[in-house]
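[1] pasting the structure only:
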C-alpha cells in the first residue's frame, strides 16, 4: 500500500529512547506513520526517494505526552481551542495531549467525548485524547458511566481541577475503574482546607498579606485516597503532588505494592513561592507554588523515579481573569509550549538526566494510558521531535501559539528549542529563527 509521503531518514542524530534509557549516536527511518528501522550507527537499506534529514547531532526522541491540559473548547474558545492548543503543543514538542473534562458542556457524556475527538481530527495537528469526568457535572456526587465513556474513547477519568471529597464516591469509582482496568486521575486538594487560600501558607504569604493554603490540604486528601486504594485495588494516579510529605506517602504506598503513580507540574519543579514577587498573577496556581524545600524534594523524587510523570498543567486564562488583584485572579498558567524548555533547566543544572526527564514526559505516561507512543522502536508511531537542548532564547509572549498568554516564564531565559515535530510521520512544526 502506497504511503501518502515518502520515507524519511533521520541521519546524524543523538537518539534518546526514554523507554530503555539508551542514549547514543544513530539513525532512524520512518515509513508512513511508523518507525520502520533504527540503528545506533547507520540504517541499512534506505528506500529510494527517501527524504534525508540531517539532525546535526541534535537529540531525536519520542514526542511528549502531556497528561494534564485544560483546553477551552467546547465552551471557552476565547481562551483556547483544540487548534491553538495543538499548535502550541507542536511548538513545544508535545505530540499527544490528554485534555481535561472541565469544559462547557462538561465531558461527562459519550456524545461529548465523541465531539471532542471529531473536532480534534478536524482541527488539531497533534493527538488529542479526552479524559472523561469522574462524576456527573464534576459535582462529586454521582459517578459517570465509566463503561460507556470508555467505549466512546475516554482515556482516563478525572474531575480535572476539582477533588472528590465524598470518600464513598471515590471508593466506588476506584472499584468500578479496577473492574474496567481504567485509570483514575485525581486532583488532591481538600477544598475545605484550601478555603480562601491563594498561595502557599507560610512566612511569605504572611508578608504579602495573602491567605495561605496549607500543605495538609494536599497530604490529607492523598492519604485518604491511598487508604481507599488499599481497600479497593486498581490503578490510581495523583495528578499533581507538590510537597515533600506527599512524596513520602507515595513512596510508602509503592513499597506496599499499591497501584499508585503520581505526577508533578513543570511549574512545581522549576518555580517556588518567591517567584510570585509582588503579586504576579501568572504565578497563581493550584496547588500553589511551594517552598524551595518542597521544590527540591520534587526534583529529587523525579530523579529517583518516585514521580512518574511531568505535566504542563496547561490552563489558559485571558486578561480579564488574570489582570486582577492576586486574591481575585483565576488559577492557572499556560505550559504546553514551555514544558520541555523549562524541564531542561533541571538537565542543565545536572539535577536530572535527560533520559529520566524524557521518560516522565514520554514512555511513562504512554504506559499508564496504554498508548503505543513514547518510545523509539520498530513499529512504534512516528511521533518524534528533533531537539537542540542548548539553543537559548528569551520567551516573548507575543510569539506564543496559545490563544492565551498567561505564561509564568514570560521574558524568562530558557535553553532548549524543538526544531521539528512529527506526528504520524508528518512534520507539524518546524522552528524558524
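    On my side now, so go ahead. Just so you know, these numbers come straight off a predicted model, no measurement behind them. Numbers count the residues shown, from 1 in each chain.
[2] from here on, contacts and neighbour counts on C-alpha atoms
    Fine.
[3] Can you report how many residues lie near the nearest residue to residue 161 once chain neighbours are set aside?
    Closest residue in space to residue 161, ignoring its immediate chain neighbours: residue 187 at 6.0 Å, by Cα to Cα, 6 or more residues apart in numbering. Residue crowding around residue 187 was assessed by other Cα atoms under 10 Å; the count is 23.
[4] what's the spacing between residue 187 and residue 236?
    Separation of residue 187 from residue 236 (Cα to Cα, to the nearest Å) stands at 11 Å.
[5] same deal with residue 279?
    Distance, residue 279 to residue 236, using Cα to Cα: 35 Å.
[6] Repeat that for residue 211.
    From residue 211 to residue 236 the distance is 31 Å (Cα to Cα).
[7] here's the one I want to compare it with:
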C-alpha cells in the first residue's frame, strides 16, 4: 500500500524537516519523499491519501507499559484487541507487562507472545519478562535465556520488588548484557489494604490510604542500591538506563530521580497519563474507574510530575493500560480492582490538561525518543529511504470519546470531550485510521 500524507507539520527534533509543513509519500513501507507542501501535487494513483486540518506527524509513539491479558485473561482483552486499541491511541510500539497466566517467566510463554504479535502488522508488541518465577518475588527466572528469546526488559510488573537483595542481584545479573530492570516503586508493607492516596480526602471518605511514603522510600532505596552496584565499576556518562521506575506519582520521587540523574546514575522513569490529569479529590464520587495504583495524589504532586516531564527528569509517558471486566469494577469501591483503560486516550488526556505546562515537542519526545531509549528500541528516523513508523495527529482538535475498541469499558473518560486527536498511524505499508 502506498500512502500520501498531505500538508503535515513534522514534530521530530532529530529530523531535518522538524517544524516544516511537508507532503510525505510512503511507498512499499519506506518513506519515499518529503516535499514542501504543494496543494496542486497529485498523489500516486491508488495511494491512500491522509489529509485534514492542522495535521502533525512524528515518529511512531511508544507505550512502555500496558497489561497483556493474553494468555490467561483473554475475556478482559485479547492481544488482537490490545493491538487495535494501541493503534487507535497512536502507538506503533507497546511494551507488555509479564502478569499473564502463566506469567511470562519462561521461553514458551514469551514465544507465544512473540508469535502472536507477529500477526499484527499495525503494532509491534514487545514482551517484558518476569524477574522472578511467577512474579512472586522468590526465585529468579533465567533472564539470559529470556533476553536471547526477545524480552525487551525485565520486571515483575504489577508486583513491585520488595527484597533489596533481589534488586541488587538482578542489576548485577542484567549488567553484562545491558538488560533493563523496571520496578514500580511501592513498599507493600505500608500499603496493605489501601484504597486511595493517604490524606485528607481518604479520611473524609473513610478509606484506608496508600501513603506516598511507600513510593518515596522505595525510590530512595533502589537508587542507593543502584549506586552500590556501580561502586566498583561506574557506568559510562552516556550509558543507557539500568534501572527504570514506572508510574511515578509523588513529588519527592521526582526530586530524588532528578538528583540521581544529576549525579550520573543510569536511571530513568515514566509517568502514567492519568496521573497528570487527576488528584485524589476526583475520588469523592467513589467512581471505581478512577481506582488505580499508584493512586491519584495531591495537587502539589501533580504539579511536580508536570515539572519533571517538562525538564526531562521524567523520560516517558505511559498508558498503564489495565482492562477489567465489569464484575470487578461495577462493585463497591473498596473491593474493586485497581486499573483503568488508557491506551486510546494518552495524548488527548495530556493535551486536555496541559494548560501550556508542556511544549508539544517535549510531549512528543516523551512518547517517542524517551521510551525508545529506555527500552533499547531502534530509533525511528524521519528521512527518505527509512522504514515508515509514523503517528499522525491534530493537537488542537476536540472530540468526544464515545466508545472504546476494548472489550473492557473501565474508563472514566467515556462520554467526555477531549482535546488532541490521533488521526492514524503508519507502520510499514499499513495505515490504521482512528475510529
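    Good, I have the coordinates. Remember, predicted model here, so these are calculated numbers, not experimental data.
[8] Just give me the match in the second structure for the residue nearest to residue 161 of the first structure.
    Aligning on TM-score structural alignment places residue 187 of the first structure opposite residue 184 in the second structure.
[9] OK, contacts around its match?
    Residues near residue 184 of the second structure by Cα atoms under 8 Å, 6 or more residues apart in numbering: 157-161, 245-248.
[10] so of these, which ones are in strands?
    Mapping these onto strands (DSSP state E) picks out residue 245.
[11] With neighbour numbers in mind, choose between residue 211 and residue 236 of the first structure.
    Shown here are residue 211 of the first structure and residue 236; by other Cα under 10 Å, residue 236 has more neighbours (24 against 18).
[12] The longest helix belonging to the second structure vs the first structure, average distance?
    Ranked by number of residues, the top helix in the second structure under DSSP state H is helix 212-229. For helix 212-229 of the second structure, the mean deviation from the first structure after alignment is 0.8 Å (mean Cα distance after the TM-score superposition for the first structure).
[13] which of the residues in that helix are buried?
    If you call a residue buried by 16 or more other Cα atoms under 10 Å, then helix 212-229 of the second structure has these buried ones: 212-216, 218-220, 222-223, 225-227, 229.
[14] And stretch 377-391 of the second structure, by the same measure?
    For stretch 377-391 of the second structure, the neighbour count (16+ other Cα under 10 Å) marks 380-383, 386-391 as buried.
[15] so the longest helix of the second structure matches what in the first structure?
    Using TM-score structural alignment, helix 212-229 of the second structure corresponds to residues 215-232 of the first structure.
[16] Work out the gap between that stretch and the centre of the chain.
    A distance of 22 Å separates the centroid of the chain from that of stretch 215-232 of the first structure, by Cα atoms, centre = their mean, to the nearest Å.
[17] so what corresponds to residue 262 of the second structure in the first structure?
    By TM-score structural alignment, residue 262 of the second structure lines up with residue 255.
[18] Burial check on its match, number of neighbours?
    For residue 255 of the first structure, using other Cα under 10 Å, the count is 9.
[19] Just give the nearest non-adjacent residue to residue 5 of the first structure, would you?
    residue 32 (6.7 Å).
[20] Residue in the second structure paired with the one you found?
    Residue 32 of the first structure maps onto residue 28 in the second structure, with residues paired by TM-score structural alignment.
[21] what about that match, distance to residue 194 of the second structure?
    Remark: distance between residue 28 of the second structure and residue 194 of the second structure (Cα to Cα) = 52 Å.
[22] Neighbour count: the two, which is higher?
    The neighbour comparison of residue 28 of the second structure against residue 194 (other Cα under 10 Å) goes to residue 194, with 18 against 15.
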